[in-house]
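Colleague: what follows is a predicted protein model with its sequence.
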Amino acid sequence: MTGPERGIWLVDATHREDLATFVERAMRLDDAAVIRLRERAGGQVVAWVATGFDVLASRVVAGTIRPPDLTAGADALARGLDAMDSSGHVDPGFPMDSAWRGALPPDSGFTHIDDVPARVVLELAQRGVTLAKQHGSAHGPPVSLLDQEVLSVSSAQDNVGIPMRCVFTLTAMAFLPQSAAASRDTGFDPATVAADEIVRVRALPAWLRIDARFGSVYRRRGDPALVLR
């Protein structure tokens, strides 16, 4: 590879659109969001954002980056994606590495706990939105609602509770294949998702991971405050 010393090189326009959607959703949650990008073996780039729900969100696209671990402002990255040239190069803007606070979960080693129908997740999101409107404030949903474990999944090795924080992050980041109308209206209509669509729950002793069709969310187990430390 020759050319710029710093940047992202995406395989094609489809991956540009995927990353642009991720960045746009991150900015809806926080217009000052920063995006961390890390190169993964096999020609992949993983994008990360620390959401206001104290949950990490990530999405994988095909491409390469230089350096192999960089952080960019979401607004600058969005502009770079809009201007991606014919070589697939994206200018991520001014380095923002010092703005990223906290460790990332490992790439591997997670144990599969169980699969959950996506419709169940959307039903939980519907209820959560209703409760947030009833009991929330200008600062958002109450902490008690966000911390409430709304689903429990288990395997022979582990039992995991899924807090509303993770449900809200999955829907806010559009990681489930909702209809455009449902997503726009925050209706999260379960009927717009195929009955066999699932989310996969995995875990490590220190991390909860939930994989959906368009991305994954991660939450520290134990002391939740550690997710951004």
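Modeller: That came through, no problem. Computed from a prediction, not measured in an experiment: that's the story for all the values here.

Colleague: okay, CA-based contacts and neighbour counts for the rest of this
Modeller: Will do.

Colleague: what helix or strand is the residue nearest the centre of the chain located in?
Modeller: By C-alpha atoms, centre = their mean, the chain has its centre lying nearest to residue 57, at 2.3 Å. Using DSSP states H and E, residue 57 sits in strand 56-66.

Colleague: picking up where we left off before, and for the residue nearest to the centre of the chain, nearest residue in space, chain neighbours not counted?
Modeller: Nearest residue to residue 57 in three dimensions, chain neighbours excluded: residue 217, at 4.4 Å (C-alpha to C-alpha, 6 or more residues apart in numbering).

Colleague: give me the helices and strands touching the strand holding residue 57, please.
Modeller: Here strand 56-66 touches strand 7-10, helix 13-29, strand 34-40, strand 44-50, strand 215-220, going by 3 or more C-alpha pairs under 8 Å, 6 or more residues apart in numbering; DSSP states H and E.

Colleague: so which of the ones you listed gets nearest residue 75?
Modeller: helix 13-29 (7.5 Å; C-alpha to C-alpha).

Colleague: contacting residues around residue 145?
Modeller: 128, 131-132, 164 (C-alpha atoms under 8 Å, 6 or more residues apart in numbering).

Colleague: my read is it is in a helix, agree?
Modeller: Yes - using DSSP: H, G, I helix; E, B strand; the rest coil, the assignment for residue 145 is a helix.

Colleague: distance of it from residue 122?
Modeller: Residue 145 sits 16 Å away from residue 122, going by C-alpha to C-alpha, to the nearest Å.

Colleague: next up, a second structure to put side by side with the first:
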Amino acid sequence: MIAATARADAGAFAYRLLRLDPQAVIRLRPLAGGRAQLWAMLPFKVLATRTVATDLTADTTVAAADLLARLDDPQLPPPTRRDAQWRWPLPPARVPVVERLPVDDVVGLARAAEATLRTAAAEGVGARPVGERVLRDALLDHVAVVVTAPDGQSAQVPQRLVQGLVRMNFHGSGRDGMVTVRASAAWTGLSGEYGSVWLAGTSPLRLS
């Protein structure tokens, strides 16, 4: 299913996904040229995707745990298909680039948010205790950065996209690397060295 040369990349995707959601499924969507996109819905309510080499010809959804097991042992039989468990639309193939951000800045935003969550959970907000789930949801909805392209188009990037990119390790490790912000009327995405995360239904694009 997954080419031998791509097992490490696919394994990293499945492993990090399972750390966030042990019940997650992965959609394998074939592309031209012997490649396929791996897609998954993260607990942050954003889609994550990475492209790998494969000889797969059919659009297939499987349990992330089943895929990881077969990457470790290719002699196992093919995983059970779980196509009915995939319920999310995908972004279009081409979404305009709005801006590029330094990797270090994006990682800094993620770490600052995590520190804020720990402090608020321990000390409360305004000296009042607040449930961790309420804090987490509020933090994920917080606009981490607003970017504006030279033509005046701007997009709001919520913290849930930042967390998704960093927790899946899509940002890469290069000090001089960049994260690309893409946006349309219906989708906002962050793309790093190893993959992308997407948020639907936010209508983030506006004209300044």
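Modeller: That came in fine, so what should we check first? Only a predicted model underlies this, so the values are computations on that prediction, with no experimental measurement involved.

Colleague: so what number do they get for TM-score?
Modeller: Overlay of the two chains. TM-score (TM-score structural alignment, normalised by the length of structure 2): 0.86; 194 aligned residues with a C-alpha RMSD of 1.9 Å.

Colleague: for the helices and strands packed on strand 56-66 of structure 1, give me JSON lines that also has mean neighbour count.
Modeller: Output for these, formatted as JSON lines (neighbours: other C-alpha atoms under 10 Å):
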{"stretch": "strand 7-10", "mean neighbour count": "23"}
{"stretch": "helix 13-29", "mean neighbour count": "18"}
{"stretch": "strand 34-40", "mean neighbour count": "22"}
{"stretch": "strand 44-50", "mean neighbour count": "22"}
{"stretch": "strand 215-220", "mean neighbour count": "23"}
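
Colleague: so which of those gets nearest residue 196 of structure 1?
Modeller: Smallest distance to residue 196 of structure 1 across those (C-alpha to C-alpha): 17.5 Å, for strand 215-220.

Colleague: how many neighbours does the residue lying closest to residue 97 of structure 2 once chain neighbours are set aside have?
Modeller: Ranked by C-alpha to C-alpha, 6+ apart and with sequence neighbours excluded, the top spatial neighbour of residue 97 of structure 2 is residue 182, at 4.3 Å. The tally of other residues near residue 182 of structure 2 (other C-alpha atoms under 10 Å) stands at 23.

Colleague: mind checking the SS state of residue 182 of structure 2?
Modeller: Residue 182 of structure 2 ends up strand, using three-state DSSP.

Colleague: trace it over to structure 1, please.
Modeller: Mapped onto structure 1 by TM-score structural alignment, residue 182 of structure 2 lines up with residue 202.

Colleague: surely its match meets residue 210?
Modeller: Yes - between residue 202 of structure 1 and residue 210 there is a contact at 6.2 Å, judged by C-alpha atoms under 8 Å.

Colleague: which helix runs longest in structure 2?
Modeller: Ordering each helix of structure 2 by length in residues (DSSP state H) puts helix 103-123 first.

Colleague: quick one: buried residues of that helix?
Modeller: For helix 103-123 of structure 2, burial by neighbour count (16 or more other C-alpha atoms under 10 Å) applies to 103-104, 106-107, 109-110, 113, 117, 120-121.

Colleague: by contact count, what packs against that helix?
Modeller: Secondary elements touching helix 103-123 of structure 2 (3+ C-alpha pairs under 8 Å, 6+ apart): helix 132-141, helix 159-167, strand 178-183.

Colleague: now what about it, what contacts it?
Modeller: 129-132, 135-136, 139, 144, 159, 162-163, 166, 171-172, 174-179.

Colleague: how far does that helix sit from its chain's centre?
Modeller: For helix 103-123 of structure 2, the separation from the chain centroid amounts to 18 Å (computed by C-alpha atoms, centre = their mean, to the nearest Å).

Colleague: try stretch 209-219 of structure 1
Modeller: Taking C-alpha atoms, centre = their mean, one finds stretch 209-219 of structure 1 lying 6 Å from the centre of the chain it belongs to.
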